[in-house]
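Colleague: sequence first, predicted coordinates after that:
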Amino acid sequence: MGNEYVKAFRMQLKPGYEAEYKKRHDEIWPELAELLKNAGIREYYIFLDEETLALFAFQKLGENDSTADLASLPIMKKWWDYMAGLMEVNDDNSPKTVSCPEIFRL
């Protein structure tokens, strides 16, 4: 599939919103899913640590991804507003993220 790379990061879910967070992602807006794929996200996984409510995200990206541009798009901002009550967010309602550097690959 050409040159791919991965990006991993952590986010934080608020207590009591586990089911709603999953439900909203199970029902992700088709136009948002298409936008993410068009930006070069080939695979996107989010895992939940049920004990700490930490969300661990993993993305497989194509070499010419345009994910850096997503933050400026209205639908991305609309999704952030929709999700803001469920998780820790920045002033613009984007999720607070912490990069997770790769330390091992098999």
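Modeller: Here it is on my side, so go on.
Colleague: from now on I want contacts and neighbour counts done on CA atoms only, so please keep to that.
Modeller: Fine.
Colleague: need the three-state assignment for the residue sitting nearest the centre point of the chain.
Modeller: Against the mean C-alpha coordinate of the chain, by CA atoms, centre = their mean, the closest residue is residue 57 at 6.0 Å. Counting by DSSP: H, G, I helix; E, B strand; the rest coil, the backbone at residue 57 sits in strand.
Colleague: now for it: which residues touch it?
Modeller: 8, 9, 10, 11, 44, 45, 46, 47 (CA atoms under 8 Å, 6 or more residues apart in numbering).
Colleague: please compare the first structure with the one that follows:
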Amino acid sequence: MIRKTFVMKVYPDKHEEYEKRHKALWPEMVQELRKHGAKNYSIFLDEDSHLLFGYVEIEDEEKWKQMDKTRINQKWWNYMKDIMETNIDRSPVSKELKEVFHMD
């Protein structure tokens, strides 16, 4: 199991919309995430900085990287582009974080 963490940014006036869309996450998106080895996936919001902190456990790095190319993931990125910072390909602007401590 590999632990991955990352930060993204939601627009200041879109906090509620971001949460609303994730509470209604499409079942086919959940299925595809699981198919690509994702487990124990959480996203947290710092309302002051508008930063999103993501945590996910994956089985395999290469398998996980293939998730970006799926039809459902591309559809999700398109759906989310109006409420958060995104790249030209509509993927979220995201920065991976280095793990410096872990305790089981």
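Modeller: Good, I have the coordinates. Only a predicted model underlies this, so the values are computations on that prediction, with no experimental measurement involved.
Colleague: before we move on, the earlier item: the residue nearest to the centre of the first structure matches what in the second structure?
Modeller: In the second structure, the residue matched to residue 57 of the first structure (TM-score structural alignment) is residue 54.
Colleague: which residue is the nearest non-sequential neighbour of its match?
Modeller: Nearest residue to residue 54 of the second structure in three dimensions, chain neighbours excluded: residue 43, at 4.3 Å (CA to CA, 6 or more residues apart in numbering).
Colleague: cool, residue 64 of the first structure as well?
Modeller: Once flanking residues are discounted, residue 64 of the first structure sits nearest to residue 40: 6.9 Å by CA to CA, 6+ apart.
Colleague: the counterpart of that neighbour in the second structure: neighbour count?
Modeller: Residue-level alignment of residue 40 of the first structure against the second structure, with TM-score structural alignment as criterion, gives residue 37. Close neighbours of residue 37 of the second structure, defined as other CA atoms under 10 Å, add up to 18.
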